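K.L.:
the following comprises the amino acid sequence and a computationally predicted model.
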Amino acid sequence: MIDFVIYSVTVIAIWSVLALSLNLQFGMTGLVNFGQILPFAIGSYAAGIAASFGYPWWIGVIGGLLFAPLLSLAVILPAQRLSQDYWALITLGAAEIFRLTMLNTPSLAGGADGLNVPRFGSPVLALCIALALLVVSFFFAERVSRSPFGRMLRVIREDEVLASTLGRNPIRYQASVSVAAWMMAAAAGITYGHFSGYVAPTSFTVTETFIIWTAVIVGGPGRNIGVVIGAAVIQLLGVSSRFVAQWVDLPSDLIANLRLAAFGLILVLMFIYRPQGLIAEKREAHNVDRD
């Protein structure tokens, strides 16, 4: 039982960091990112590739934390004059391109077989690192949210034209928050790689992005504590479905499909009855300070 609790809390902490990273982009800034699994995958593969070539673990950490923000700029800057619909498609396409590249480069990333990653020394150590990452990410997100920078992000979310009339460059703010969010997701991916001990293309599909979005929508876009609660709810549902598979005589793939159907149903019900999420964002009038 203790092992299950440690495992569950570790998974919740890692996915909470992912949810916080998406909340910085969507909840605060209005960026519809359908490829947030991409920086997560970059971090995981950085850890795996570094290990496969015999480099120490910190090489993978540095590689993931550097490559993810650089790629975020490579994605957002060419799309700066496009609408949010195109931004969503570009991020989705970028995530799929990376996944398929890893799938078709066995010499670098192991192909469909994936890569082995050195595990943490113990489950308790993995739990402590995941929780420490979550605490740092949460307080960073809260700091951003309460700062003049965060208030301007909300202005950009509501009306980019208004932000421009105030002398702000929306693209600069969006690029800055994307770099920070992708670094957070990459750190979560590095932690996940060393926690699971294995990375493969099947771990970074569109389904995982859908799960991140579900956590943010359920918890409450724009509220950091809300998305952490949303991630906890979604991950607990996912982990508990393994017990259901043991109680009923159904194939594991059917259980997985039913789990996704349950997530979809939760999303629909939230959109209908609680669109603001479990913990709604506080709508307050603020003076936009110059930073």
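P.N.:
Everything's here; your move.

K.L.:
going by C-alpha atoms from here, please, whenever you check contacts or count neighbours.
P.N.:
Noted.

K.L.:
ranges for the strands of the stretch 51-200 of the chain?
P.N.:
Ranges of strands in the stretch 51-200 of the chain, per DSSP state E, counting those that start in this stretch, are 115-116, 198-199.

K.L.:
for these, which one sits closest to Leu134?
P.N.:
strand 198-199 (21.1 Å; CA to CA).

K.L.:
residues in contact with the closest residue to Val124 other than its chain neighbours?
P.N.:
Distance criterion CA to CA, 6 or more residues apart in numbering; nearest residue to Val124, sequence neighbours excluded, is Ile6 at 7.0 Å. Counting by CA atoms under 8 Å, 6 or more residues apart in numbering, Ile6 touches Pro123, Val124, Leu127.

K.L.:
pull out the buried residues from the helix or strand that contains Ala215.
P.N.:
Assigned by DSSP states H and E, Ala215 belongs to helix 206-219. The neighbour-count check on helix 206-219 (16 or more other CA atoms under 10 Å) flags Val206, Thr209, Phe210, Ile211, Ile212, Trp213, Thr214, Ala215, Val216, Ile217, Val218, Gly219 as buried.

K.L.:
and here is the other one:
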Amino acid sequence: MKEFLTKLLDGASEKEVASADKEILRNLLNLNAVSRHKDRYYLNNGFVCGKLDISANGTGFLAPYDKRFKQDIIIENKNLNASHYGDIVLAKLLPLKKKRQSAKVVMTLKLANETSVIYTKQIGSVILGVNVKTGLSSALKASQKSLKMLPPGTLLKISNINNEIVEVIGNINDPLSDEKISLAVFNKNDEFNEECEAQALAWGDEVDAAMYPQRIDLRKLPFCTIDPVDAKDFDDAIYFDEKKREIYVAIADVSEYVTPYSPIDAEAKTRGFSVYFPHKAVPMLPRNLSENICSLKPSVARLAFCFKITLDEEDEVVK
């Protein structure tokens, strides 16, 4: 997105607009922030795009993509237009009254996060939500009567799109809420949807070697997994043949079970990685894969991607 918004400064042709940016272009045209001239699109004067930072006192600072601005642009709290820290926004420049340029947010082009985690706090006579990540307070889309029925410090997950309460997480004074806060702040989900679970369960619990005649069978070699004994999943294993000076380095072959554009593939791309707590893991893949058929458990057949490396007497790689 940054590349597209930067191109608008010098003009972006129709061919240069990626499919993912076409909706943004339509919105910018509707707001009269972009004009078309000789088959190229230009950001109109008076508008600027960039990434938003918000200080502890609620003042916004826009880091513009337009390099002609030598400083961040100030956006007063009243002009943030419900945008959040880290959002990519379109802003309209305000008349220059001081040495520092100021602006107001017209539209959020890309949310940094779909949700935020806040805790309730009474400030004066009203209950506000305090963002656990930024410390900024804001009004919530709920009646004061209902908010005052909640215990002080109630943790809520709210939508950054409409400020509505999505989920009650716990209480900020409860140490057991830390895990839920961590997952909610980064919008990580412990559960998988039905499509992912069904696809993962369809592979069963065992690997039938007869189904893979093209693979090399290394089950006679005494591989050793390198994860600790209390690990949820065993990804990697090694074996060293001391006489032949051959080391085998294996990793569970997830690619056999996760096909491109499948529900699991889409979910894995969204998650990006597994999250590990001292007592549990929130996996990138459904547990029937990550903790079962893709886990190199002792004495059971598993598919692996393996390197065989031959070393010389000085432990240098020969092949």
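P.N.:
Arrived safely, thanks for sending. In this text, all values refer to a predicted model and were calculated from it rather than measured experimentally.

K.L.:
TM-score for the pair, please.
P.N.:
In this superposition the chains share a TM-score of 0.20, using TM-score structural alignment, normalised by the length of structure 1; 103 aligned residues with a CA RMSD of 6.7 Å.

K.L.:
what's the closest non-adjacent residue to Val216 of structure 1?
P.N.:
Val227 is the one closest to Val216 of structure 1 (CA to CA, 6+ apart), at 4.8 Å.

K.L.:
am I right that the one you found is in contact with Leu20?
P.N.:
Yes: contact criterion CA atoms under 8 Å: Val227 of structure 1 and Leu20 qualify, at 6.5 Å.

K.L.:
so who does Ser116 of structure 2 touch?
P.N.:
Asn131, Lys157, Ile158, Ser159, Asn160, Ala184, Val185.

K.L.:
helix/strand/coil for it?
P.N.:
What DSSP: H, G, I helix; E, B strand; the rest coil gives for Ser116 of structure 2 is strand.

K.L.:
and the helix holding Ala215 of structure 1, what does it pack against?
P.N.:
If contacts are counted by 3 or more CA pairs under 8 Å, 6 or more residues apart in numbering; DSSP states H and E, helix 206-219 of structure 1 sits against helix 2-22, helix 37-52, helix 224-247, helix 252-273.

K.L.:
what's the closest of those to Thr165 of structure 1?
P.N.:
helix 2-22 (26.8 Å).

K.L.:
quick one: buried residues of the closest one?
P.N.:
6-22.

K.L.:
which residues touch Ile181 of structure 2?
P.N.:
Residues near Ile181 of structure 2 by CA under 8 Å, 6+ apart: Val117, Ile169.

K.L.:
name the element it belongs to?
P.N.:
helix 178-185.

K.L.:
ok, Ala237 of structure 2 next?
P.N.:
strand 236-241.

K.L.:
which is the next helix or strand following that strand?
P.N.:
strand 246-252.

K.L.:
quick one: that next one to strand 236-241, angle?
P.N.:
Angle of strand 246-252 of structure 2 versus strand 236-241, following axes from the mean of the first three to the mean of the last three CA atoms, to 10 degrees, is 160 degrees.

K.L.:
check which residues of the strand holding Ala237 of structure 2 are buried.
P.N.:
For strand 236-241 of structure 2, using 16+ other CA under 10 Å, the buried residues are Asp236, Ala237, Ile238, Tyr239, Phe240.

K.L.:
export those as CSV, with columns for distance to Phe305 of structure 2.
P.N.:
Formatted as CSV, those follow (distance: CA to CA, whole Å):
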residue, distance to Phe305 of structure 2
Asp236, 10
Ala237, 10
Ile238, 12
Tyr239, 13
Phe240, 16
